[in-house]
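> Got a predicted model here, sequence first, then my questions.
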Amino acid sequence: MIPRKPDEDGEADIDSADEALLDMLGLSSLNVADDHDDDCHPDPQKLTSSEISILVESNQLSKDYVTNSVCIFPPELSMRSEHMRKITDELVWGGEKMQADRTYETIQVYNNGAIEQRRTLTRLENFVDSHKAWKQLCHGYLRDTVSTILGRRMVLYKEKLNLKPPGGSGFAPHLDSPSLKVALKEDGPQTFVTVMVAIDDMTEQNGCLRICKGTWNEDKHVELIEPEMDGNPDAGGRAGAIEDAIAENLSFDNIVCKGGSIVAFNGWAPHRSAPNMSPFSRRAVFLTYNPESEGEFRERYYAKMDGMRNAWRFGLANHQQQLEDEMIESNALATVPK
């Protein structure tokens, strides 16, 4: 067991696995302000609806959300970081019983002074209903709290757990709403709010979330890049991308926070992140909700996205095969005497 370093009052002051390991190794900490401690506030999931309402009102979360398109939950409403790390590890290492859509990427890592290419798990989706604690959290406490902030009942639309290992890339500046509408178009919901829960401490070094605050909505948003026709629905074919020249003129705030911290932002708020330049993973879960009045579409969304992704892969494979066939034919014709 990793020892916990006492602070001036004799209490443990390590709030993440990264901090504990750094302390054990005698290295400098990640220097994230300790705005909350797991031992100084109760489990937020045990708060009553009236207690949640009081905290939302006293911290002006609804006002912040309307004015800035983003609000940061106070410590009293934030998750216990130890709990978030535990249920994340159970999900990632739970094996086949933890049903989830898993994405692997090839990233560059340093090993004994050399750069290696390594295939690494970087994202999980469609996992909430396969894990009891995640199901209770996402369909329960987080949904209830964001519903209180927005003043209307919300339901879960999709979920994504970003693992962002050391060397993992950031994500380019974009808006969520345009990409979220691609799957179901006018037949699906039109209003979205994303709730991010930090699993580990978020710092500038490990590629924290960055958001451009403002009164953003469908009628007032930054200019977007037209997605590629028949492109990858998770990359070039994804709607919502912001051109670099436009993003450079936007003011992005770094969301530097402790593990367990919660941030909610609307689907039209520009956001981005940088690569993880630290030696540890920077994990965070992003949960998207829509008003219940617009309908429940989570299962339809994932079914549609699965079909779109498979269609794109099939088209890509056919295109590659066509190029190979053309090359074989060209090489064969080159051997014919003229």
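Cool, the structure landed. Every value quoted in this text rests on a predicted model; they were computed, and no experiment measured them.

> Could you use CA atoms for every contact and neighbour count after this?
OK.

> show me where the stretch 151-300 of the chain has helices.
Along the stretch 151-300 of the chain, the segments classed as helices by DSSP state H, counting those that start in this stretch run 176-182, 244-247, 298-334.

> What is the distance between the first one and the centre of its chain?
Mean-position distance between helix 176-182 and its chain equals 15 Å (CA atoms, centre = their mean, to the nearest Å).

> Kindly report the same for the second one.
Here helix 244-247 shows a centroid-to-chain-centroid distance of 22 Å under the convention CA atoms, centre = their mean.

> just the longest one next, same as before
The chain centre lies 28 Å from the centre of helix 298-334; the measure is CA atoms, centre = their mean.

> So which residues of this protein form strands?
70-72, 101-111, 114-125, 154-162, 193-198, 209-211, 253-254, 262-266, 271-273, 284-291 (DSSP state E).

> adding another structure so you can compare the two:
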Amino acid sequence: MKESHALLEYISDEETMASADEALRELLGITSLDVKDDSSCGDDGELPSKESVEALGDISDDFIQQIVDTYDLKEQYKITSVCVFPPELSIPAFIMRKLTEELVWSSDSRVMDKTYETIQVLTNDKSSGESIIEERRKLTRLENFVDSQKDWDILCNNYLRRCVSAALGMPQVLYKEKLNLKPPGGSGFAPHLDNPSLRIALGDNGPKDFVTVMVAIDNMTSSNGCLRLAKGEWSEENACAVILPEENGSPDASGRAGAIPLEIAETLNFEDLECPGGTIAIFNGWLPHRSSANSSPFPRRAVFLTYNAASDGMFHAAYYERMRKLRSEWRQRVGLSQNCDSDEKAELDALSTIPRI
């Protein structure tokens, strides 16, 4: 069921100033997130350059492995199903923000899958001066863009692929990508697991296990709807029960698998993952996670990348080809046109029925 979320929560002066300060730094191209720690530097005493996407791609496997081993990330991932990479491997926030803006405003959007959401925001009526609630349709998600964007390809198929491969101790390949653009007032997502829904598209012909890589674009905080994780040694043999998807439902909404019953979610200990923009975190496909609405005045953007073991094969193209087919079949069943012009609003409203809290 679709739920509306108005940006009605009071925002303190201190929080507003912090957000405004962050926006000013972004406008000026200044970032305070470039962290250096001499204890983990290379032989020359300096960290590898991270001034551009190309420079990230040039960081050596040896350096990445050194950091992974120093912080024992593989063991952290094994015990808790999640690990947050240290600053030495983080991506400068200005790079992530630049890539995001270029993607959102890209003129080459033919292969991208886009999802919108109707956001309710509190504004002042200019004529009466009274507070009113306005509805605005906002772009909230982009998918299937890595193959058509050179810098995103370098980031996802080179640097981040090598980082997650080192942390897991086995080579990984990109399965799918999703850019979340949670605007002020944007909804959160209900508790769920990724693996059940990721298996739906290709079934027995695709991989069975996945790992998600999240890169924060903006600072992630409790107030702007950061990721919330229930850490534990999760696996297919030790996983939460999930709700079966609706038969013939939308593959992006009620037809997705992986939703956790609320009575089970209430027994889990979800922790906020608050972190600076540019932070990299990974979690396995059986880890329960959720997020809340964005009650701040600024967006909370993050990219979520799904990888599978290289030994299982490459499925990126097959996944999106299958999802296009499933979406097309669903549109036909519910009577929506294929050109997505006259029925765009109806479809977008249907896509926004993904369980949110």
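Cool, the structure landed. These numbers come from a predicted model, not from an experiment.

> Nearest to residue 326 of structure 1, out of the strands of structure 1?
strand 101-111 (28.9 Å; CA to CA).

> residue range for the closest one in structure 2?
Using TM-score structural alignment, strand 101-111 of structure 1 lines up with residues 113-123 of structure 2.

> Name the residues that touch that stretch?
Residues from elsewhere that reach stretch 113-123 of structure 2, judged by CA atoms under 8 Å, 6 or more residues apart in numbering: 4-8, 131-144, 184-186, 348-349, 351-352.

> buried set for it?
114-121 (16 or more other CA atoms under 10 Å).

> Give me the mean distance between that stretch and structure 1.
By mean CA distance after the TM-score superposition for structure 1, the fitted stretch 113-123 of structure 2 averages 1.4 Å away from its aligned residues in structure 1.

> gap between the two ends of stretch 45-64 of structure 1?
22 Å (CA to CA, to the nearest Å).

> Run through who's touching it.
Contacts with stretch 45-64 of structure 1, where a contact means CA under 8 Å, 6+ apart, come from 70-74, 76-77, 137, 141, 144-145, 148-150.

> switch the cut-off to 7 Å
Stretch 45-64 of structure 1 is contacted from outside by 70-71, 141, 145, 148-150, using CA atoms under 7 Å, 6 or more residues apart in numbering.

> Likewise for stretch 258-278 of structure 2?
90-93, 96, 191-194, 196-197, 215-222, 226-230, 241-243.

> which bit of structure 1 covers it?
Using TM-score structural alignment, stretch 258-278 of structure 2 pairs with 240-260 in structure 1.

> Now find how far off-centre that stretch is within its chain.
A distance of 14 Å separates the C-alpha centroid of stretch 240-260 of structure 1 from that of its chain, computed with CA atoms, centre = their mean.

> Quick check: end-to-end length of that stretch?
OK, stretch 240-260 of structure 1 end separation, CA to CA: 28 Å.

> buried set for that stretch?
240-243, 247, 250, 252, 254-260.

> Out of the residues you listed, flag the one nearest to residue 278 of structure 1.
Among the buried residues of stretch 240-260 of structure 1, and counting by CA to CA, the member closest to residue 278 of structure 1 is residue 256, at 14.2 Å.

> so what's the residue nearest to the spatial centre of structure 2 up against?
Nearest residue to the geometric centre of structure 2 (CA atoms, centre = their mean): residue 304, 3.1 Å. Each residue near residue 304 of structure 2 by CA under 7 Å, 6+ apart is listed here: 177-179, 212-215.

> corresponding residue for it in structure 1?
In structure 1, residue 304 of structure 2 lands on residue 286 (TM-score structural alignment).

> Against residue 330 of structure 1, how distant is the nearest residue to its match once chain neighbours are set aside?
Leaving out its chain neighbours, the residue that sits closest to residue 286 of structure 1 by CA to CA, 6 or more residues apart in numbering is residue 196, at 4.5 Å. Taking CA to CA as the measure, residue 196 of structure 1 falls 52 Å from residue 330 of structure 1.

> These two: who's more crowded?
Taking other CA atoms under 10 Å, residue 196 of structure 1 and residue 330 do not tie; residue 196 has more neighbours (23 against 11).

> Fine by me, we can end here.
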